[in-house]
Every structure is written in structure tokens, then in C-alpha cells.
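Participant: Structural data only, the sequence is not supplied:
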């Protein structure tokens, strides 16, 4: 039986419905179950169930009947499906026309990324190349550790340390980043017990480096900072060691990889992400290509591996 949503207060308009939830509604309608939609989209079934329950609350109607073998649309749900499919077709046509209209590589691209990737990668390497090849493209860097809303809300492209599992997005892993314990060379002769550590605390955002230090170093950091930029600067100042990408060794000739007998550090992944509808828009494609090409240096740890480890 279809559940009955709570009756709205008279005269109140329904809440705004997210287009992503409309697309998810279509996926459930087409696959016939929350679990099938979740598998196709690469997300947890609980995520689909939670978002569809919120979708029904926003509409204040029941659109699904939950059955033991899956889900089927209510009669109202079937009618709504036709409207949403028409919206989908209209949106696709809009994108096709917009992409066809935008022939030149020009305009603003908003890029969401962390401050460390901006300072050590995008600003010195990507932007100069982009400015030379595409002088009519301007870039707005949005630096934050929070994941930005992609599309026309906050940013068109994001550089992320995780692969997105929801939304109609295109994602490409551009580099993998092995990590190692790093310190200033004057600390290289210290034993594991003598060595101080520099930690990073991003508040509600967990980090694999923090988890590694907690499980394997088992020593509270002497200095804790709230950004990777500050962490690297603290290590360069000789305040302690930290688990950093191998590419960090190229930032300063006085930084060395430590051989402390610890397990291999976590491997980080860097992903480019953009809405599918924007991937081939000329200005988006130009920035995407520049990021993909110029950030490859982060993966090149040959200099780091060529240096002898300090003991």
C-alpha cells in the first residue's frame, strides 16, 4: 500500500524539488526498484530510499508503492513520470542548443578545489598554460575542503580527492598520489620515538592521513593545523614530520623522505568532476584538458624515489 504523506498546512506551497531527485525518481521508475537504481548509479540503496522519501515529503504525495519485490509507481506517480520525462527531454534539448551556440573557447569557469592543489598545482602550472592557449577564458578558483555543488550553483568543475557516487556527473581520475613520511633534513636522524609530528584537523572532514598517523604513528602531534598548506609549511620549518604526497618533496630541497619502518602511506586519488551536460562545452573542455595535462606532475615521484631515504 502507498503510504500517506502528512497533510500540509493549508495555503502553504510545496517545497522546491531538486532536479537531481527528479532524475533519481526517473531511474527508480525505469529500473523498478530502489536497489536496481542504486546499483546503476553506484550509490547505496539507503541513499536512494532516503532521497525518495524526502522527494515525496517535498511533493506531499506518495509516488511509489513499496512492495516486497521492488517498487511500483502509484497512478499519480505514473502521471508525474510523464511530466518529468518531458522535463528531461527539454533539459537535454536546452543543453544541446546551448552547446551548439557556444562555439568559441571563452567565458568564465568556476573551479572548486583545495587550497593546496590551487597553490602548488593550478596557480603555478595550469593557469599560465591556460592563459597562453585560451586568453579569453577566465577562471574563478573556489578553495575549500567542502565539496562544492556542481552545475550552475557553485562551480562547473571540481578537483576532488574522491570519486562522486551520485548525480549525473562525469569523473576522471587524473593522478594517484603515494604518500610517505616527510620532514626537514635536520630531523632525519631522529628515531621514531624522538620525532615530533605535525597533524591536520579539518573539523568534520576525516582524512586518510590523520587515520594513518593515529593507527601507525600512535603519537599525538605536537602541532595541529587546519589546512594542508599550513601543514606543509610547518614541516618545512622543521616543526615535525607528516605523511605527505611524494610530490611534496619537490617543494623544498631540504625536505626528505624518512625511513621509520612504518607501513606504506595511503595512496590518494585526484579526480576531475563536472556535470555531464557541461563536459564538452568549449570553455569547460579547455580547462578540463589543461588540468588533466598539467597536474600530471603530481604523479611523477621519480625525483622523490631517486633520493636516498634518510636514516
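Facilitator: Looks like it arrived, so ask away. As the structure is a computational prediction, the values presented were derived from the model and not from experiment. Residues are numbered from 1 along each chain as shown.
Participant: C-alpha only now, for contacts and for neighbours.
Facilitator: Noted.
Participant: quick one, helices of this structure?
Facilitator: 19-31, 34-41, 45-59, 75-101, 115-117, 127-133, 208-212, 228-236, 282-294, 302-306 (DSSP state H).
Participant: could I get these as CSV with distance to residue 266 and mean neighbour count?
Facilitator: Formatted as CSV, the helices of the chain follow (distance: least, CA to CA, whole Å; neighbours: other CA atoms under 10 Å):
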stretch, distance to residue 266, mean neighbour count
helix 19-31, 33, 18
helix 34-41, 27, 18
helix 45-59, 27, 17
helix 75-101, 40, 14
helix 115-117, 18, 18
helix 127-133, 29, 15
helix 208-212, 7, 16
helix 228-236, 16, 19
helix 282-294, 22, 19
helix 302-306, 16, 12
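Participant: Check it against this one:
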């Protein structure tokens, strides 16, 4: 019988394509991934991966093993989900993945209340912009700004996060829209909905700076670097900022919650889901879905 840990490390290499990338994903060192991969190849008495200077490429045998191993992985995670769902009520660890803007500026403000209500549940929150796989246990629950598409997930739209244009109250061109300069995202985020919305408003006016992180946009706006598009829940509470009127469409992003269908009735997971629904519903800055 093959060692599951060796197979798990092989799956990471196959997906990421490098030993170093797999190590980062698994939160181990490069040498551990290399050792686990070599051990699996020794067990199978065949080469699964060609180790090239800058990448790892699956051999034909490795490709077939990868396809079969993914089924093993799904079964292993299904066992974990079953055990989690059958544990005693309101105890254990629940992992939540959410966009950085919601984690840093919204969720963390409510963690003390959740802990007080559910002391037996350890909530682990990860700020991630990327889509995560609930099937592979990258998280138990995910909050996303686009509808999750994983077929094994149960999804619910919690509401909408409204955006508006903001500038510092000390911005020298506050009352002269023709002189506005904008704080935008860099080219890597050209397809992001809020970037498209902002650029449709800018209409050729100068871009003062490009910043890849929404909290950077907030800080730059506070410092008077230009006009930016910010979530209303984040900017409306800042006394340094002021909404500015503009010609253009209003904009918002949907907030979706997803959970793997095997976990949706787990007591501790249910407690976190109810908590998320409650804090979004009670925040007047979010438009609540019916």
C-alpha cells in the first residue's frame, strides 16, 4: 500500500508544476516535497515526474497516476468531512476563506462576539482573493465576490457590497471633477469589475497611481493622492474621506457564501454560517438579498 502523505505531496507538485510552489502550498520546505516525491517513485518503481531546471513535468505514467490519485484524494477528504459533520455540537475548528477587504476591515471586528457565543469553536480565517477548493479542504466555508462554481458546494447570496467614489476632504481638486486624478489597480487587475467601473468614470482623466491592494487605495486616498472607488462600508466611517458625485452607473459586488454539501449540517460549520449571515444582515452598508 502506498503512503498517502507521499501521494498528497505528489498531487501538489502535479498541480503547481514546481517543487517550491508545492512546498508553499503544503507549508513545508522544498526538501520535504522532494523527499516525499522520491519515496513515492521508489515505491512505485517508476518515474512520475521529470525534474526540469525551472519546472516539474509529469511523465505519461505520472499523468495517469495523477488522474487516479485525485479520486483517492476526494475520498480522503470525504472521510474528513463526514467525521467533522458527525462531531459533538459546537466544537472543533472551522476554516473560513474570504476576500482580504472583508477580513481586514469587517470580519475581524466581529470575532470576539463569535468567540463569546461559541467558545468551543476555533475559527481560522484566511484572507484570500483567489477561489479556493472546498472539495480539497482548502477551506470549510468561503465568502466570495463572485458566485462559486464548484459543483459539490452549496451557495447562498448574502447581499451586495456597494462602492462609491471618495476623496480626502483635503484633496485640492475636491470640487473640480475635470482635474481629478484617479487611484486605480495595476494591469494585472484590468478585468476586475471595480477596475472596469472606475475606468469608465475616469474617461481618460489621469491615473495618479496604481495599487494592487484595496487597503493601499484607502491609505492613498486618505493621503490626498487622488480619487478612488472604495467599498462604502470601508470608507463611510472614515472622517478624512468624502463621497464625491460623478457621472456614471452605480456599482456593487455580490457577496456569496459557499460550503461543501457534506458539511452544511455540521453544527460548528452551521454556527459560522449563521454568524456570517447575521453580521452581514445587520450591517446597513450592505444591501441584503431577499
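Facilitator: That came in fine, so what should we check first? These figures come from a predicted structure and were not determined experimentally.
Participant: just to revisit the earlier point, mind checking which of the helices of structure 1 is nearest residue 247 of structure 1?
Facilitator: helix 302-306 (7.0 Å; CA to CA).
Participant: tell me what that closest one is packed against?
Facilitator: With contacts taken as 3 or more CA pairs under 8 Å, 6 or more residues apart in numbering; DSSP states H and E, helix 302-306 of structure 1 sits against no other helix or strand.
Participant: again, only this time at 10 Å
Facilitator: Helices and strands touching helix 302-306 of structure 1, by 3 or more CA pairs under 10 Å, 6 or more residues apart in numbering; DSSP states H and E, are strand 255-257.
Participant: The strand it packs on vs structure 2, mean deviation?
Facilitator: By mean CA distance after the TM-score superposition for structure 1, the fitted strand 255-257 of structure 1 averages 1.4 Å away from its aligned residues in structure 2.
Participant: Find me the equivalent region of that strand in structure 2.
Facilitator: Here strand 255-257 of structure 1 aligns to structure 2 at residues 241-243, judged by TM-score structural alignment.
Participant: what's the closest non-adjacent residue to the alignment partner in structure 1 of residue 213 of structure 2?
Facilitator: Per TM-score structural alignment, the equivalent position to residue 213 of structure 2 in structure 1 is residue 227. Spatial nearest neighbour of residue 227 of structure 1, chain neighbours left out: residue 200 (6.3 Å); criterion: CA to CA, 6 or more residues apart in numbering.
Participant: ok, and what's touching the match of strand 255-257 of structure 1?
Facilitator: Identification of contacts with stretch 241-243 of structure 2 by CA atoms under 10 Å, 6 or more residues apart in numbering yields 164-171, 174, 218, 221-224, 227-230, 232, 235-236.
Participant: quick one: contacts for the match of residue 213 of structure 2?
Facilitator: 114, 115, 116, 144, 145, 199, 200, 201, 202.
Participant: Next one: residue 259 of structure 2 from residue 152 of structure 2, what distance?
Facilitator: 9 Å (CA to CA, to the nearest Å).
Participant: out of these two, which sits in the busier spot?
Facilitator: Using other CA atoms under 10 Å as the criterion, residue 259 of structure 2 and residue 152 rank with residue 259 on top: 26 against 14.
Participant: nearest spatial neighbour of that one, skipping sequence neighbours?
Facilitator: Of all residues not flanking residue 259 of structure 2 in the chain, residue 141 sits nearest, at 4.7 Å (CA to CA, 6+ apart).
Participant: Just give me the match in structure 1 for that neighbour.
Facilitator: When structure 1 is aligned by TM-score structural alignment, the residue opposite residue 141 of structure 2 is residue 157.
Participant: How about residue 94 of structure 2?
Facilitator: Aligned partner of residue 94 of structure 2 by TM-score structural alignment: residue 109.
Participant: same deal with residue 155 of structure 2?
Facilitator: Match for residue 155 of structure 2 (TM-score structural alignment): residue 171.
Participant: Over to residue 227 of structure 2?
Facilitator: In structure 1, residue 227 of structure 2 lines up with residue 241, judged by TM-score structural alignment.
Participant: From the contacts of stretch 241-243 of structure 2, keep the buried residues only.
Facilitator: Burial by neighbour count, 16 or more other CA atoms under 10 Å: within the contacts of stretch 241-243 of structure 2 this picks out 164-169, 171, 174, 218, 221-224, 227-230, 232, 235-236.
Participant: isn't residue 255 of structure 2 right up against residue 101?
Facilitator: No. Between residue 255 of structure 2 and residue 101 there is no contact under CA atoms under 10 Å: 11.9 Å.
Participant: Centre-most residue in structure 2?
Facilitator: residue 128 (2.9 Å; CA atoms, centre = their mean).
Participant: how near is the aligned residue in structure 1 for that residue to residue 227 of structure 1?
Facilitator: Residue 128 of structure 2 maps onto residue 144 of structure 1 when the alignment is built from TM-score structural alignment. Between residue 144 of structure 1 and residue 227 of structure 1 the computed distance is 10 Å (CA to CA).
Participant: Need the residues touching each of the two.
Facilitator: Residues touching both residue 144 of structure 1 and residue 227 (CA under 10 Å, 6+ apart) are 114, 115, 116.
Participant: Please name the residues that touch the last one.
Facilitator: Under the criterion of CA under 10 Å, 6+ apart, the contact partners of residue 116 of structure 1 comprise 122, 143, 144, 145, 227, 228, 229, 230, 231, 232.
Participant: which of these sit farthest apart?
Facilitator: Using CA to CA, the contacts of residue 116 of structure 1 span at most 18.8 Å, a distance reached by 122 and 231.
Participant: quick revisit: for the match of residue 94 of structure 2, which non-adjacent residue is spatially closest?
Facilitator: residue 139 (5.0 Å).
Participant: show me what contacts residue 276 of structure 1?
Facilitator: The neighbourhood of residue 276 of structure 1, defined by CA under 10 Å, 6+ apart, consists of 151, 167, 168, 169, 170, 171.
Participant: Let's see which of the residues you listed end up in strands.
Facilitator: If you go by DSSP state E, the contacts of residue 276 of structure 1 have 169, 170, 171 in strands.
Participant: hmm, back to that, may I ask you to confirm that the match of residue 155 of structure 2 is in contact with residue 274?
Facilitator: Yes. If you go by CA under 10 Å, residue 171 of structure 1 and residue 274 touch, sitting 6.7 Å apart.
Participant: which residues do the two both contact?
Facilitator: 157, 158, 159.
Participant: which one of the residues you listed sits closest to residue 213 of structure 1?
Facilitator: Proximity of these to residue 213 of structure 1 (CA to CA) peaks at residue 159, which lies at 24.7 Å.
Participant: measure residue 233 of structure 1 to residue 149 of structure 1 for me?
Facilitator: 30 Å.
Participant: Cool, thanks, talk later.
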